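Colleague: mind looking at a prediction? Sequence and model below.
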Amino acid sequence: MSQKEVYVYARWQVKEGELPTVLNMMKEVAEQSSREDGNLFYKLHQSQSDRNTLILFEGYKNSEAVEIHRNSEYFKKLVLEQIVPLLESREVLLMDKIV
């Protein structure tokens, strides 16, 4: 596994009427994620022009930390099982820092 930091950028388009539910669940996701050993930061942003567009920006110590995050029970239960069905679309990019 790579030992360099990994940054995750996710763009979520929340289905109409589901935003309060998603935001409520994201409080726990952000809290749990921030407690992970390999997590550097976990930030959730909301578009000013379309309130149903959420941007997640996450930092991890390395690719192993990303895998630990994605395989955690809370991630599977909250994000994959409960939040993803409430999204119109979901795009996730893994990135390396250049400068």
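Modeller: Nice, I can see it. Being a predicted model, the structure only gives us computed values, none of them experimental.
Colleague: hey, let's count contacts and neighbours off CA atoms from now on
Modeller: Will do.
Colleague: what's the following helix or strand after the biggest helix by length in the chain?
Modeller: The longest helix of the chain (DSSP state H) is helix 19-35. Proceeding N to C from helix 19-35, the next assigned helix or strand is strand 39-46, under DSSP states H and E.
Colleague: and that following strand with helix 19-35, angle?
Modeller: 160 degrees (axes from the mean of the first three to the mean of the last three CA atoms, to 10 degrees).
Colleague: put this next to the first one:
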Amino acid sequence: MATPYFQVIAHYHAKAGEAGKVQALLSELAQASRGEPANLYYDFFISTSEPGHFVILERYTDAAGFEAHRNSGHFQRIGFGQIIPLLDKREVSSCMVPGN
């Protein structure tokens, strides 16, 4: 039986001219996030049809693990402090994936 996990899907839309900076910062954030105790998966993808649109997929053991991620020093510094100011729009959704 598969173990349940907490899935997060985020869409980041970079301001014009900021996609390169956002990509570099997302790489740094992904590397740091993968080392969190509750993180099961963290990666991002770049849209081929919409320049500056990034899709971030994250998996955590539970919602508390995601909350710990949001409160981590690296997310506060890189995510909130550096990436979010470079975005026109940000959409984040989450759900609990049941074990099968």
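Modeller: The structure has been received and is ready for your questions. What you are looking at is a predicted structure, and each value in this text was computed from that prediction instead of being measured.
Colleague: hang on, the earlier thing: in the longest helix of structure 1, what's buried?
Modeller: Leu19, Val22, Met26, Val29, Ala30, Ser33, Ser34 (16 or more other CA atoms under 10 Å).
Colleague: isn't the fourth one right up against Phe75?
Modeller: Yes: with contact taken as CA atoms under 8 Å, Val29 of structure 1 and Phe75 are classed as touching, separated by 7.1 Å.
Colleague: pipe the buried residues of helix 19-35 of structure 1 into TSV and attach distance to His45 of structure 1 per row.
Modeller: What follows is these, written out as TSV (distance: CA to CA, whole Å):
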residue	distance to His45 of structure 1
Leu19	13
Val22	13
Met26	11
Val29	14
Ala30	12
Ser33	15
Ser34	15
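Colleague: gap between the most centrally placed residue in structure 2 and Asn100 of structure 2?
Modeller: Central residue of structure 2 (CA atoms, centre = their mean): Ile56, 4.5 Å from the mean position. Going from Ile56 of structure 2 to Asn100 of structure 2 by CA to CA, to the nearest Å gives 24 Å.
Colleague: same thing with Ala68 of structure 2?
Modeller: 26 Å.
Colleague: of these two, which one has the most company?
Modeller: Between Ala68 of structure 2 and Asn100, counted using other CA atoms under 10 Å, the more crowded position is Ala68 (16 against 7).
Colleague: how much does the one helix or strand that one maps to stray from structure 1?
Modeller: In this assignment (DSSP H and E), Ala68 of structure 2 forms part of helix 63-71. When structure 1 is overlaid, helix 63-71 of structure 2 sits 0.6 Å from its aligned residues on average, using mean CA distance after the TM-score superposition for structure 1.
Colleague: neighbouring contacts of that helix?
Modeller: Phe6, Ser33, Glu36, Pro37, Ala38, Asn39, Tyr60, Phe75, Gln76 (CA atoms under 8 Å, 6 or more residues apart in numbering).
Colleague: continuing past that helix, what's the next helix or strand?
Modeller: helix 73-74.
Colleague: who are the packing partners of the following helix or strand past that next one?
Modeller: Per DSSP H and E, the first helix or strand lying C-terminal to helix 73-74 of structure 2 is strand 87-97. Judged by 3 or more CA pairs under 8 Å, 6 or more residues apart in numbering; DSSP states H and E, the packing partners of strand 87-97 of structure 2 are strand 5-14.
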